[in-house]
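Novice: Provided below for reference: sequence and predicted model.
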Amino acid sequence: MNFSFTFLFCLEIDMPRTTLRPKSLDFQPRPTYPYSPGASGGGMIFTAGQVAWDETGEVTGIGDVAAQTRQTLKNVVSVLHEGGATVDDVIKCNVYLADIRDFDVMNAEFATVFPTDPPARTTVEARLAEATMLVEIEAVAWVAPKT
């Protein structure tokens, strides 16, 4: 525990925080709403919870967990790429499902993006921001800082 804190503290000193806002997610709320799709610093990349918004800000795949999971993961990948990471750099994901009975469907789509050596993952049932949203995913990745 002490090592982890010390390691992260050192990273914070060495690297400032950067807000990540991929062009494909440019419709997402701006500074009037305190939200960023992601942030990075010290080699760590954190995505905010991503949902099945398409490039126009509309929820896609209404009623279709598989389609929403695909779009949600596409948005996660966009934020990761903006921070210089790929899915291979992801070390942790949190998945929020409107209905935990949709786990198997979400899991099948998740496995297509993380087919081998998947990240640590927690999946829970949660009430999401809009009734049409069925899945939300956030990710944490680490890439070695450039020297």
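Specialist: Sure thing, it's come through. Numbering: from 1, shown residues only.
Novice: use CA for all of it now, contacts and neighbours both
Specialist: Fine.
Novice: So what touches the helix or strand encompassing Ala66?
Specialist: For Ala66, the element it lies in under DSSP states H and E is helix 65-82. With contact meaning Cα atoms under 8 Å, 6 or more residues apart in numbering, helix 65-82 is reached by 20-22, 24-25, 37-38, 45, 47, 50-54, 60-62, 86-87, 102, 105-106, 109-110, 113, 133-139, 141.
Novice: can you do 6 Å?
Specialist: Here helix 65-82 makes contact (Cα atoms under 6 Å, 6 or more residues apart in numbering) with 22, 50-52, 61, 86, 105-106.
Novice: Which is the succeeding secondary structure element to it?
Specialist: Toward the C-terminus from helix 65-82 - assigned by DSSP H and E - lies strand 90-97.
Novice: On the C-terminal side of that next one, identify the next helix or strand.
Specialist: Defined by DSSP H and E, the subsequent element after strand 90-97 is helix 103-113.
Novice: ok, and here's another one to check against it:
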Amino acid sequence: MTDTTPRYLNSGKVLPATLPFSEAVQLGNLLILSGQLGNLPGTLTLAPGGIAAETKQMMENIKTTLEAHGYSMANVIKCTAMLADMAEWPAFNAVYETYFDPSRKPARSAFGTSGLAVGARIEMECMAAK
């Protein structure tokens, strides 16, 4: 393998293996995560309790996926958040910001959607680099 050969990764620790995509793709030192939901690991069942609970579970899922492939939250350089309702932005942000060192905040984009998979309130994709 060279640094220009993508590695398609699936640890099986968060997402069911039957889904039609990789949980992450590694290219050199860059790790690109597929969108993560606030699903309970190994299922498509969302964490109960609304946006705050889903956000916490989603962030834990991101952390688990990163660690499964040798990365950490400190390696995250970019996130894109998709919210089913932008009015829930403050509740999402209150949980999100607890996962990052204030001096090393990733670049981030966010937008509202007309719907997310399995009725989720939040989905986020991230990129990490070493």
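Specialist: Right, received. Where do you want to start? The model shown is predicted, which means the values in this text are computed figures rather than measured ones.
Novice: Got a TM-score for the pair?
Specialist: Between these two chains, after superposing, the TM-score reads 0.88 (TM-score structural alignment, normalised by the length of structure 2); 128 aligned residues with a Cα RMSD of 1.9 Å.
Novice: The helix holding Ala66 of structure 1 aligns to what range in structure 2?
Specialist: Using TM-score structural alignment, helix 65-82 of structure 1 lines up with residues 51-68 of structure 2.
Novice: hmm, back to that, return the set of buried residues in the helix holding Ala66 of structure 1.
Specialist: Buried residues in helix 65-82 of structure 1, counting neighbours by 16 or more other Cα atoms under 10 Å, are found at 65-80, 82.
Novice: Got a PyMOL select line for the buried ones in the contacts of helix 65-82 of structure 1?
Specialist: Entered in PyMOL, the line below selects the buried ones among those, by 16+ other Cα under 10 Å:
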select buried, resi 22+50+51+52+61+86+106
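Novice: So which of the contacts of helix 65-82 of structure 1 is the closest to Ile13 of structure 1?
Specialist: Thr86 (24.3 Å; Cα to Cα).
Novice: Give me the distance between the closest one and Val77 of structure 1.
Specialist: Counting by Cα to Cα, to the nearest Å, the gap between Thr86 of structure 1 and Val77 of structure 1 amounts to 7 Å.
Novice: swap in Phe5 of structure 1?
Specialist: Applying Cα to Cα to Phe5 of structure 1 and Val77 of structure 1 gives a distance of 27 Å.
Novice: One more: Glu58 of structure 1?
Specialist: The value you get for Glu58 of structure 1 to Val77 of structure 1, if Cα to Cα is used, is 18 Å.
Novice: what do you get for Thr123 of structure 1?
Specialist: 18 Å.
Novice: Kindly report the same for Val59 of structure 1.
Specialist: With Cα to Cα as the criterion, Val59 of structure 1 and Val77 of structure 1 are 17 Å apart.
Novice: Next: Phe114 of structure 1.
Specialist: 11 Å.
Novice: one step back: between the contacts of helix 65-82 of structure 1, which is closest to Arg127 of structure 1?
Specialist: Val51 (12.7 Å).
Novice: What does that closest one correspond to in structure 2?
Specialist: Using TM-score structural alignment, Val51 of structure 1 lines up with Leu37 in structure 2.
Novice: quick one: that match and Glu123 touch, right?
Specialist: Yes. Between Leu37 of structure 2 and Glu123 a contact is recorded at 4.8 Å, counting by Cα atoms under 6 Å.
Novice: OK, contacts around the match of Val51 of structure 1?
Specialist: 58, 123.
Novice: what does the one 4 residues further on give?
Specialist: Contact criterion Cα under 6 Å, 6+ apart gives Val14 as the residues in contact with Pro41 of structure 2.
Novice: So it belongs to a strand, correct?
Specialist: No. Going by DSSP: H, G, I helix; E, B strand; the rest coil, the assignment for Pro41 of structure 2 is coil, not a strand.
Novice: What's the separation between it and Phe111 of structure 2?
Specialist: Taken as Cα to Cα, the span from Pro41 of structure 2 to Phe111 of structure 2 is 25 Å.
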